[in-house]
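Undergrad: Please find the sequence and the predicted model below.
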Amino acid sequence: MARIKLTGNDAASAIAIARKQLDQGAEGPFLFDLQVDLADALALNPETLAESIDVAEKAYRSDPSDPLAPRALYNAAFSALQSNQYEKAGQLANEFIQRFASDQLAADVRFISAESELMRGNVDGAIAKYQALLDQASADASQRPVWILRTAMALNRMQDYKSCIELLNREYETIKDDAQKAEAQFLLGQAHMLSEQPADAAASFERCATLVPGTSRATEAMLLRGSALLAAGEADAASQVWQSVIEADGASRMADQARYKLAQAAADAMRHEDAIRLYQAIIDGKHDPGLIPFALYGLGWSSMQVGQHQQSIAPLTRLIDEFPEHALADDALLARGISHRTLSDWASAKSDLQAYLKREPAPEGENLGHALYELAIVEQKSGEFASAAERLKRLIREVPEYPSMDDVLYELAWSSRQAELPADAVSSFRQLYERFPESKYAAEAAYFVAQDAYQKGDWAAAATSFRAAADKTNDASTSEKALYRLGWSYYKESAFEDAKNAFAEQAKKHPQGTMAIDALMMVGECSFKTQAYEEALTAYSSGRDLIRSSDDTAQSITDAAERQVRELILLHGGQSAAQLGRWDDAIAWYDDLKTRFPATAYLPQSYYETGVAYQQKGENAKALDYFKQVAERYRRREVGARARFMSGEIYFGDKQFDKAIPEFQAVMFGFGGEDAPAEIKNWQAKSGFEAGRCSELLMQNAKTDEARDRAKSFAIQFYKYVIDKHADHELIAKAKDRLAALGGG
């Protein structure tokens, strides 16, 4: 009766009949059959499936030799597998194989054994059993296609994609059912995709969809086909496939998945406006609730990429609030913090970023780096420079492979500077340009390192770094400044040729630069230092051309430093011409200086040099006029003493000794007298010696003994003045010789 009820799918009646008979103590040859029937009936109801295992196993163990024993053991193993008791299923299946290896159910039991291994995570063991099953079972076994598909699935799980592909290609023709063929193509597509054969994967997924049109499996295959086409570089074809899924049923879960893939592709292609539209459609449609948090994050992120930071905050906030345990919640918090920072909402940004850093598990890798970097920027903007520097140092320690490390070092250097930690700043700048010589910050970093060396007087190190800054920068201003400082670094080392080349390079590269005239002046200065007066004059002439073209005067050039550059060009240009014996040219240079900058600090020097030029031309009257103007106006300065001395020399040369001696005496006893500074004492000593020589010549030309004795007395006094008042002067020996010759020693 129980068997009849089972045949009619009336499991409940079958159970009732079997239980009644067993409870009444049924026995005899049909007892075993009754137990098996009860187990079969119990297995048909999910609520009694677990009980069926015990009933079937009990029947088997009551008489393992009964003809129905294999079936009972099979039922127990199969029910254990169905109720997720995988270890139990494996034990029962293995016992079956040992005892009933030749039974007609052996192949099915081997499948149960393999499945139990797979479900327990022993993929290797499962594959071995699947393959043994395929080797031992007949080619026309009805369940063989299932075994093939399960073996292929296990091989994919094992990442043995090559074996999966070989198996399915070998066995594909033995599979007759379209649904199973579709599954085979699906597995082939996965294997091809995971083994980086996207074109083959796309073809397999397409065949899968064609075999089972209109099914969820077909739609899933089309979604994956789009991914495969995208990976194969056929972005347009991929988009068309995903769009076809949407067009087939725009209100379906699969349609939203297609929208999500289209949105991701659009974002990857920097078409963020398209991505925003698609993410919003997913959120509004709500066809796939599981996609909502992903779409919210995507919407926020793409909004950020197009500068819509205010618009990004709402979706990110919704993700954080409504899905606090979602895998993207932390990323959303970080992204929102970045948007707040971009919007200059320092308080909100700081709150989000600090909260992100406190999340559990603790952030690590690039995201940790992003959070620390962003928080450091916020603290910089809030004036917390020392704290910002510590954040960036932590980033360097904990995320050494951070992809934007040059940005980190740059911000660390500036934070350190603003925190008044100059040594740390220089160290960071140095690391930046040494580790990242091609960074956009390399030139600026090299410049700051060079500045530090320059301030410390390490001219060689400064030159090296200024050279690097000049070579790396694309900024005209930085290039000009670096070359100018490079020239000065060499100049400070007295490497005048190198300095000249640097200044010349600056003048050539930046003829309209703010320091172009400075460069020309320094080219001249370097040549002047090495007595290359012709080259110096050429450089100064270029500088004078700029002065004249702009008609620079004391009224138009109000900055003292800029005015000094122009004054030096005109003064040293004249001196260079003088060194070349071009006295008229020299005078013209000095006149230009006096006319354009009448209050220049170099005016006494200009007057003096003009006097020298006229003297060299033999125009002594004009020379005396200039020398006397200098001497009268600058009674306490070296140039005044020198000019007065030169006046004496002119009179001396003209043998007007009576006029020469007073000029020399004015130097000896004026200009501060005995309290005069060393540079004036030099001219006092020379004046004393020259006065002595004048007196000796007066003595030689004297008409009377009295006049000769008086002149001799003056000469002795003058030489004694040199000896007594200027004992360390270079003329002391000559003064002593002359004094001895006069008998005054």
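TA: Yep, that arrived. Residues are numbered from 1 along each chain as shown.

Undergrad: Going by C-alpha atoms from here, please, whenever you check contacts or count neighbours.
TA: OK.

Undergrad: ranges for the helices of the stretch 351-500 of the chain?
TA: Secondary structure of the stretch 351-500 of the chain by DSSP state H, counting those that start in this stretch: the helices cover 365-381, 385-398, 405-418, 422-435, 442-455, 459-472, 476-492, 496-509.

Undergrad: Counting by contacts, list what the first one packs against.
TA: Using 3 or more CA pairs under 8 Å, 6 or more residues apart in numbering; DSSP states H and E as the contact criterion, the neighbours of helix 365-381 among helices and strands are helix 329-342, helix 346-357, helix 385-398, helix 405-418.

Undergrad: what packs against the first one?
TA: On a contact count with 3+ CA pairs under 8 Å, 6+ apart, helix 329-342 meets helix 292-305, helix 309-322, helix 346-357, helix 365-381.

Undergrad: another one to put next to it:
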Amino acid sequence: MSQKQTGDLAGAAAVLKAAFGAHSANPIAEQVLFQWADCELRLSQFDAAEQHFADVAKRWPQGTWADDALYFAGEAALQRANRAANAETRAAAIQAAESYTKQFATTQPNSGLKLYNDLLRGRVLLARGTDADATASVDLFKGVVTAAQRPQTQLQARYHLARAQQRLKQHAPVIETLGPVIEQVRKEGAASEFIDALVMFASSAHAVQKYPEAVAAAADYIRLVPKGEQVDQAYASKALAEANLKQFDAAKQSLAQLKAALPNSPLIVRTALQLAEVAYSQKQFDASLEWYAAVVATGPQSPHFVAALSGQAWSQFEKKQYKPAAEGFGRLVKEFPQHALAAEAAFKWGESFQLDNQLDAAAKAFGDAFEAYSPGRYGYLAGLEAARTLRRSNKVAEADAAYEKLLVKFPKPENLDKLFDEWALLNYEAGRFPRADEIFKRLIAETPASDLVDNARFSLAESDLLSSVNPDDGSVNAAKLDAAKAAFQKLEQDPKSDAEVQELSLWRLMQLAEQQKQWDELSKIATTHRTRFAAGEHKLDAAFYLALSHLQRQQSDPALELLKPLAAAKADPVMKEKDWFPRVFVLLAEIQWQKKSYAEVLATVTDFRAWDAKNRFLYQAEEVLGRAYKSQGKFDEARAVFKQAIDDPNGARTETAAKAQLMIAETYFIQKNFKAALENYLKVDIIYDFPEWQAPALFQAGACDEELGDWAQVVRDYDSLITKFPKSEWAEKAKPRLEAAKLKAKK
């Protein structure tokens, strides 16, 4: 025993072994075997210690040392488990330790070691490693904290309770539980049996973002036991807490100190990766790049290499360093195609090329990622971006094929309706209307409840409208036109249509009504629009079309009230975008001419010229001005303006040009210059193909020949009129004059 007391445990064990062998039947044998086992326990010879403690309890179950023996047998078994070389041995040792604690609880209910056995039972449960066992251990440890009278026992219970809570990620309770323990550690210093509690506290404080407290606890551990078993974890916790406080220089120093203290610690690389992730989360990309690069430099054999390679590329991506980012993501995909991060990296590879404006490379990378990682989130995203990148490159046919391929592999993705809409618009904007129609029809059929269905129906109606006119000869397909009109009518009345589609449908219906010269209907539609969409995008269109409907029905005053504010807004850039706006000047001039406000006609046409001297509708306004001059007897001015209208390339051979030509002839006729009048009347019939103006021109040609006394020609004039335009009012007027001319021609 004296050898044991002086620390010569091996010598003491040898003596006690010999003594037990010689006196195993002696009453003192119980104590000798126990002390021998205790020496072995202290010498970390846990197998022998466990066996001998168990023998004490078995041979002397009612002996003085029975409770101590059972308790320490459990302790030895647990220590054996903690040092086991494999899972099977560990599990067996834990089971043995548990059996000793249960035997103790059954056979030694009144022992003074009961609370210690409860602590041991809790530690055994913790060693099992499941959350359920950790939860059960919490109750045991809390019971000891409450029941223990000795402060040291309470501190032991708190220490192990905190271990259990930390295992369960209950970090806030850990901090509360360890409060008295940390206080005691700081009093006792390096000699405290709970010195490791500082590291545990630092870890949980970091987890609940109490970074200053984490730094302080870890620093205390490093200061007190610079070569302690957990100094690497202390440096790691300190560095991570400092990084979270944005104290990056301090974090670098802590990591450097860890490397210096334990250059082979596996925590060095792991901590560098964690520091990089903290810096990245705080958008400190220079710092994250430095740490990620350090991990990448350790080589592919590191278990943290791929994560660091990914993080390095992400940091470069965030710094808009797209070329090196593409290289990093590409390397990950090529070298680790099956890694969990590969699919994401494949997508980011394409995105890096895309943002670097390397669209061909981006389309290829996205396409490869789509093929390699479908089905899967990044496979889908890559397929979608492949289509979009091809669209940006104006490769419409390839983009269309990419959208189609995407929906073959992912037939029912989230937001399918929006994908259909995007795909259809690709073709619509490229003028591939039949293809766009196919896709819009799929949208309607496959996502009938979508709020984009009305937009799709509107686009299909527009297709019918546009295709209703033959571009070669201008002929109209009445069936398609009627179908478009019916669709627009349904859309504008359907409560399921959104406001934009309803308004656009009314806008199209106004255009159709004008095209079909349905002036009453145009008035009704325009009024409906102004009522329902007073502040809508097409409110100005509605005002114009309503004015037009008034004018066509000889309601000049309400038309004038609508047209004046439109004309006054000629400086508004919005008006430049309205294809009908130039006609405002024409209609305003027409009303002013009807009201014989000739000076206002001149002012309106002058404003029009100043607004756009090359406008394609200017010739129509000049024709009105010509009539204003004619009405005032200013024939030279009238003819000059009529000539401008005829010579304008926009007006060549139009109905307005035919009318202007007739008006030139009229001025000569009024001035009794019948020869010049005749020449210009005949131009109307010969050059133009507008019966409304050809018929009166031929009639007036006959009148000129009457004045010139050429009755044979008069007969030919009136006969030509009646033959060419038999149903016109001018043919009826010509018939009696033809008979009179025939009589005079015979004389």
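TA: Looks like it arrived, so ask away. None of the values given here were measured: they were computed from a predicted structure.

Undergrad: before we move on, the earlier item: any idea which of the helices and strands packed on helix 365-381 of structure 1 gets closest to L92 of structure 1?
TA: helix 329-342 (45.6 Å; CA to CA).

Undergrad: Around L155 of structure 1, how many other residues sit close by?
TA: 23 (other CA atoms under 10 Å).

Undergrad: What's the separation between the aligned residue in structure 2 for it and Q620 of structure 2?
TA: Using TM-score structural alignment, the partner of L155 of structure 1 in structure 2 is Q165. Computed as CA to CA, to the nearest Å, the Q165 of structure 2 to Q620 of structure 2 distance reads 89 Å.

Undergrad: Same check on P726 of structure 2?
TA: Taking CA to CA, one finds P726 of structure 2 at 29 Å from Q620 of structure 2.

Undergrad: More neighbours: which of the two?
TA: Legend: neighbour count by other CA under 10 Å for P726 of structure 2 and Q620, higher for Q620 (29 against 14).

Undergrad: To which residue of structure 1 is the more buried one aligned?
TA: By TM-score structural alignment, Q620 of structure 2 lines up with L571.

Undergrad: which ones are touching that match?
TA: With contact taken as CA atoms under 8 Å, 6 or more residues apart in numbering, L571 of structure 1 is in contact with 589-590, 593, 602, 606.

Undergrad: Check H326 of structure 1 too.
TA: Applying CA under 8 Å, 6+ apart, the residues contacting H326 of structure 1 are P293.

Undergrad: Could you do K441 of structure 2 as well?
TA: Listed by CA under 8 Å, 6+ apart, the contact partners of K441 of structure 2 are A456.

Undergrad: ok, now H304 of structure 2?
TA: Per CA under 8 Å, 6+ apart, neighbours of H304 of structure 2: 269-270, 273, 295.

Undergrad: can you tell me which of these are in strands?
TA: Judged by DSSP state E, strands contain none of these.

Undergrad: Just give me the closest of those residues to Q552 of structure 2.
TA: Distances from Q552 of structure 2 to the contacts of H304 of structure 2, taken by CA to CA, are shortest for L273, at 78.6 Å.

Undergrad: In stretch 444-459 of structure 1, which residues are buried?
TA: If you call a residue buried by 16 or more other CA atoms under 10 Å, then stretch 444-459 of structure 1 has these buried ones: 444-454, 458-459.

Undergrad: what's the answer for stretch 722-738 of structure 2, then?
TA: 722, 725, 730-731, 734, 737-738.
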